[in-house]
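> dropping a prediction and its sequence here:
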Amino acid sequence: MSQKELSMELLTNEHWWGGRVADGRSMPFGHSLHQVDLSSSHLGNQASPLLLSSKGRFVWSESAFDFTFEDGRLTVRSHGDELMTGEGYGTLKGVFRHVSRTFFPPAPELPEPLLFTAPQYNLWIELLYEPTQEKVLQYARSVLACGMPPGVIMIDDNWHEPYGNWHFHSGRFPNPAQMVRELHEMGFQVMLWVCPFVSPDSPAFRELEPAGLLLKDSHGQTAIRKWWNGYSAVLDCTNPDTVNWFSAQLDRLQREYGIDGFKLDAGDNEFYEAGDQSYAPTTPNGQCEAWARVGLRYRLNEYRACWKLAGQPLVQRLKDKSHEWRGNGLDALIPDGLAQGLLGYAYNCPDMIGGGEYLSFTTSRLDAELYVRYAQCSALFPMMQFSAAPWRVLDQEHLGYCVEAARLHAQLGGEILELAEHAARTGEPIMRHMAYEFPEAGMEQIKDQFMLGSQWLIAPALEKGMRSREVVFPTGRWEGDDGSVVEGPTRLTIPVPLGRLPYYRKQ
């Protein structure tokens, strides 16, 4: 059934998910007023024109829509293409499988396997805007010295000349090829941060503007947009020549220096305007999608902002979280991660351990317990990512717990990779809501535990000072990390000393 507007009465005990990943803590919808316009802000993270119901119903459109849950009704209004709805798919899993194979079938390719089998190391919090060749190498050496496995290392913002001029800054990186060789010898793969912005009056700007490769505003002038690092022109990624130019810059970095992949930041729909003039007429969401498609060329990639493209081999990181327990901190990791999976973004990564929102991280007093619980919560996501150096900010006891979390991820990395391969075949999430796997158990409101695939139940401690927590066990026999065996269904209070990440395997 398709239409431009719809209004439907919610069923008894019906729960809904979808729209914006950053609304994860508000999901499931349907029990209080909630309004979202998907044509405006995505709140710095992924979004998709999809709503899913625990009763096997869905709403989908190829373009943005706004939706409201209020007084037991769902109202949806399309901003372009017609709305498509369906029902009769039984459960959350049943309806997800239907919409996945119908609207965003999975590509058979995977992102780089090392992203799943080892921790990642992003240098943002540690180096901010002052990365240097020696600091990068020292970070990598320290990873190995404290007993953590090598993985992907990401050199973040300001390794380069002005934005759009993707050449290593010669003062900070005197011999990047040698640096990359040393990192490879240590067992790391290397990613570089890039973005779709071009500094005005730079060599790249002077090349791109007369060639018509930059976005124009509603007046036909080169658009100059404010973003978190100032004012810049913007690549028009609806233009194949623009994408070819940009890809040539990245390919050169791979060819000349051995770079393995790229963190493709920004691309948020907020940086585009409805009246912009582009090579192919589109919306701000369309520009966000066009930027995301650039990364399909590179097996080692990462995005934070994305519109649609569920099912594609793109790594989707949660937006920058704060160094705090509640608000937009540790409490948001699981609900936002579950939202990623239910929107079709299977290859998901939590934010940097301890928080990637650098102002919060650098101005708050460091909470060593919070850092450890961040690491434990991240350890059995499909991916985990360190940034602030635990060997610098923690004492030996707390560092030891983080090393254990990193090693646990590597220990189960083979199984996580198998789940990623399953996602590439079926589209199913790797990280799954309890209600996805156990639809008749009344688990729709559970936001502090999750399933890794269909066999692993993960229940981290998420509150300051927590030394015990309740775990809801579905039907089955569950063997714990501590050797215990639990017969479900049951609710059980378990001990969670600071060194423990509780996880259980279904027998």
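Ah, there it is.
> contacts and neighbour counts: CA atoms only from here.
Will do.
> toward the C-terminus, what is the element adjacent to the host helix or strand of D336?
Assigned by DSSP states H and E, D336 belongs to helix 330-342. The element immediately downstream of helix 330-342 (helix or strand, assigned by DSSP H and E) is strand 348-349.
> packing partners for that next one?
strand 316-317, helix 330-342 (3 or more C-alpha pairs under 8 Å, 6 or more residues apart in numbering; DSSP states H and E).
> run through who's touching that strand.
315-318, 337, 340-341, 381-385 (C-alpha atoms under 8 Å, 6 or more residues apart in numbering).
> switch the cut-off to 7 Å
Contacts to strand 348-349, defined as C-alpha atoms under 7 Å, 6 or more residues apart in numbering, come from residues 315-318, 337, 340, 381-384.
> returning to what we had before: helices or strands up against the helix holding D336?
Helices and strands in packing contact with helix 330-342 are listed as strand 431-432; criterion 3 or more C-alpha pairs under 7 Å, 6 or more residues apart in numbering; DSSP states H and E.
> contacts for the helix or strand that the strand it packs on is followed by?
On the C-terminal side of strand 431-432, the nearest following helix or strand under DSSP H and E is helix 434-437. Applying C-alpha under 7 Å, 6+ apart, the contact partners of helix 434-437 are 92-93, 443-444, 450-451, 454.
> now for those: which two are most distant?
Spanning the widest gap among those are E444 and S454, at 16.2 Å by C-alpha to C-alpha.
> okay, those two: which has more neighbours?
E444 (21 against 17; other C-alpha atoms under 10 Å).
> quick one: contacts for that one?
Residues counted as contacts of E444 (C-alpha under 7 Å, 6+ apart) are A435.
> what do you get if the cut-off is 8 Å, keeping everything else the same?
15, 28, 54, 433-435.
> show me which of those residues is closest to D156.
H433 (31.8 Å).
> quick check: that closest one touching F450?
Yes: counting by C-alpha atoms under 8 Å, F450 is a contact partner of H433 at 5.5 Å.
> what's the overlap in contacts for those two?
Common neighbours of H433 and F450 (C-alpha under 8 Å, 6+ apart) are L338.
> any buried residues in the helix holding D336, and which?
330-342 (16 or more other C-alpha atoms under 10 Å).
> for the chain, longest helix please?
helix 240-257 (DSSP state H).
> figure out how far that one is from the centre of its chain.
Its chain's C-alpha centre and that of helix 240-257 lie 24 Å apart, by C-alpha atoms, centre = their mean, to the nearest Å.
> just the buried positions in it, please.
Buried-residue list, helix 240-257, by 16+ other C-alpha under 10 Å: 242-243, 246-247, 249-251, 253-254, 257.
> second structure follows, compare the two:
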Amino acid sequence: MEKQYQIELLDGEYWWGGAVADGIHMPFGNQPFERTLTPNLTPNQAAPILISNKGRFIWSEEPFDFAFTENLLEISNAKGDVQQGEGYLHLRDVYKAVQAKFFPPTSKLPEPLMFTSPQYNTWIELMYDQEEEKILEYAEAIIANGMPPGILMIDDNWQEDYGVWNFHPGRFKNPEKMVERLHQLGFKVMLWTCPFVSPDSSVFRKLMADGLLLKDENGMVAIRQWWNGYSAILDLTNEKAVEWYQQQLDHLVDYYKIDGFKFDAGDPMYYKDTDQSALPTHANGHAEKFAELGRRYRLNEYRACWKMAGEPIGQRLCDKLHSWGDNGLGSLIPNGLAQGLMGYAFTCPDMIGGGEFQNFLANSDQLDQELFVRYAQCSALFPMMQFSAAPWRVLDDEHFGYCLEAAKLHERFGNDILQIAESAALTGEPIIRHMAYMFPEEGFEKVNDQFMLGDDILVAPVVTKGTTQRFVHFPTGAWQDEDGNIIQGPAEQLIDAPLSRLTWYKRVK
């Protein structure tokens, strides 16, 4: 039986949690808002958690829906028991309590290179034309243009077919040599993969005969529409299906020396609660099983996920528009902060400039170079940063130079970011942190355009067009910029923020 709950809101109480994509609407509590998590139909991570700055929490092992009205938080359609807690001091205190009880950290860290160097994804640059020669040209150009090497992700369409995880022989004449060359250039190599299987193929017929594919409510193999057409889906509640999938991936690791995988799709929206699987679960549970599989590979990336907080998984924000608004650059900080407050410490913003390829294509003839630079700067002091469209190709020399400086800034901070990530693996705390998380008594609950990197670095990117000055909220203490100037907080101060640099400060102890 589904359960309903009502919680009266306290004066000045604000809440975070539910779905990462709603970070742009957080904190909740000051205006009406509702979210359905049964199932999660957003394109990013979600979890059955809500925490407040007044030290209260809501948690369930199963999905629920919630709504904020003027004075109430209403929980509905709860699929399991909902636990409530209170009496904690503030946002950080209640987060640490919930994290320790419900999703304790594993002490394991994803691949360190994810944090110390930029990532490069071939998607926007090559789209579906993933070919050996073009991939090598892209990698060589990264180095030739002075960009730091790092992780190179070869995206969708390198493979023969969905479910046939071999290099396409027509597009890759010597994939072993290609990977060898990429390693020589200083890159670790990831391949895109997904849990879908194209119908009417020999692999599909074999998996169907072995009972390794998800079935619909009528007991027939489920064929679902997704952005690349219609496909069957591996039943990852079935250990034999997991074993089969891992065999395909392990072959790529062992034979071609692939370093890791970008695990895409697998969103709850492609499953149904009525689907028949080896172990009964709901739509969100199938996404959770997909994420469990990726833990085997230290170099991994997910975009969609259910629960799995505290695990050594790289969690990217969903594909963004080439825009300044809430579906573009304006979403990176609030949604990244939401990831951290839901236990997803190892966060990555979307591809610089916007990774929603149709929107990027539509704007390719009138690319906003200022926007591209601000994307790069906003990403530079996130735990990870990821390029795709080649900045040396789409920008003039001046704007490319600013992006290059952002990449080098990330590399310069790489060891510091890695140390904070190593601490996050042990403690479960976010790497980038909400101002209200770090300074609970200073009224920062609604500050969503700056963040803390660890305990001591305050980062204040520009996220609005044509802006060369911005107000920065300084907490109590002394804050030093990279030129050595010190500002004493608490203060709200108008700061110069030219296009040529990212605004950041270090706490002076």
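Sure thing, it's come through. Owing to the predicted nature of the structure, the values given are computational and were not obtained by experimental measurement.
> what's the farthest-apart pair in the contacts of strand 348-349 of structure 1?
Maximum distance among the contacts of strand 348-349 of structure 1 (C-alpha to C-alpha): 15.0 Å, for Q340 and M384.
> tell me the spacing between E398 of structure 2 and D483 of structure 2.
22 Å (C-alpha to C-alpha, to the nearest Å).
> kindly report the same for G150 of structure 2.
Remark: distance between G150 of structure 2 and D483 of structure 2 (C-alpha to C-alpha) = 28 Å.
> kindly report the same for E160 of structure 2.
53 Å.
> now G87 of structure 2
Counting by C-alpha to C-alpha - G87 of structure 2 and D483 of structure 2 are separated by 43 Å.
> comparing those two, which shows the higher neighbour count?
G87 (11 against 7).
> test my guess that the more buried one contacts S52.
No: look at G87 of structure 2 against S52 with C-alpha under 8 Å: they stay out of range, at 11.0 Å.
> including distance to F205 of structure 1, could the buried residues of helix 330-342 of structure 1 go into a markdown table?
Below are the buried residues of helix 330-342 of structure 1 laid out as a markdown table (distance: C-alpha to C-alpha, whole Å):
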| residue | distance to F205 of structure 1 |
| --- | --- |
| L330 | 40 |
| D331 | 42 |
| A332 | 39 |
| L333 | 38 |
| I334 | 41 |
| P335 | 41 |
| D336 | 37 |
| G337 | 37 |
| L338 | 40 |
| A339 | 38 |
| Q340 | 35 |
| G341 | 38 |
| L342 | 40 |
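> give me the element M179 of structure 1 is part of.
helix 176-185.
> let me know how buried G275 of structure 1 is, in neighbour terms.
For G275 of structure 1, the neighbour count with other C-alpha under 10 Å is 15.
> how close does the residue lying farthest from the centre of structure 2 sit to V221 of structure 2?
Most distant from the centre of structure 2: A209, at 35.6 Å, with distances by C-alpha atoms, centre = their mean. Relative to V221 of structure 2, A209 of structure 2 is positioned 11 Å away (C-alpha to C-alpha).
> next one: E86 of structure 2
With C-alpha to C-alpha as the criterion, E86 of structure 2 and V221 of structure 2 are 46 Å apart.
> what's the answer for Q358 of structure 2, then?
31 Å.
> which of the two has more neighbours?
V221 (21 against 13).
> which stretches of the stretch 301-450 of structure 1 form strands?
301-302, 306-307, 316-317, 348-349, 385-386, 431-432, 450-452 (DSSP state E, counting those that start in this stretch).
> possible to save these as CSV with mean neighbour count and distance to R373 of structure 1?
What follows is these, written out as CSV (neighbours: other C-alpha atoms under 10 Å; distance: least, C-alpha to C-alpha, whole Å):
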stretch, mean neighbour count, distance to R373 of structure 1
strand 301-302, 26, 24
strand 306-307, 29, 28
strand 316-317, 24, 18
strand 348-349, 28, 16
strand 385-386, 26, 13
strand 431-432, 28, 18
strand 450-452, 25, 16
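> of all these, which one comes closest to A274 of structure 1?
Comparing these by C-alpha to C-alpha, strand 306-307 comes nearest, at 15.6 Å.
> other SSEs contacting that closest one?
strand 46-53, helix 284-294.
> comparing the ones you listed, which comes out most buried?
The highest mean neighbour count among those, using mean count of other C-alpha atoms under 10 Å, belongs to strand 46-53: a mean of 26.
> the following helix or strand past that one vs structure 2, average distance?
Per DSSP H and E, strand 46-53 of structure 1 leads on to strand 58-60 as the next helix or strand towards the C-terminus. By mean C-alpha distance after the TM-score superposition for structure 1, the fitted strand 58-60 of structure 1 averages 0.1 Å away from its aligned residues in structure 2.
> run the chain-centre distance for the next helix-or-strand element following strand 58-60 of structure 1.
The element immediately downstream of strand 58-60 of structure 1 (helix or strand, assigned by DSSP H and E) is strand 65-70. Put simply, strand 65-70 of structure 1 sits 24 Å off its chain's centre (C-alpha atoms, centre = their mean).
> how big's the offset between the helix or strand that strand 65-70 of structure 1 is followed by and structure 2?
The helix or strand immediately downstream of strand 65-70 of structure 1 is strand 73-78, counting by DSSP H and E. In the superposition against structure 2, strand 73-78 of structure 1 averages 1.7 Å from its aligned positions (mean C-alpha distance after the TM-score superposition for structure 1).
> distance across stretch 449-460 of structure 1, terminal residue to terminal residue?
First residue to last in stretch 449-460 of structure 1 (C-alpha to C-alpha) measures 7 Å.
> kindly report the same for stretch 25-35 of structure 2.
11 Å.
> would you mark the buried spots in it?
25-30, 33, 35.
> in the stretch 101-250 of structure 2, which spans are strands?
Using DSSP E, counting those that start in this stretch, the strands of the stretch 101-250 of structure 2 run over residues 119-121, 151-154, 159-161, 164-167, 188-193, 196-197, 224-226, 229-233.
> didn't A423 of structure 1 look like it was pressed against A346?
Yes: contact between A423 of structure 1 and A346 holds when scored by C-alpha under 8 Å: they sit 6.6 Å apart.
> between these two, which one's more packed in?
Between A423 of structure 1 and A346, A346 has the larger neighbour count (other C-alpha under 10 Å), namely 30 against 25.
> for the more buried one, which non-adjacent residue is closest in space?
P429 (4.6 Å; C-alpha to C-alpha, 6 or more residues apart in numbering).
> the one you found and L419 of structure 1, how far apart?
Relative to L419 of structure 1, and taking C-alpha to C-alpha, P429 of structure 1 is found at 8 Å.
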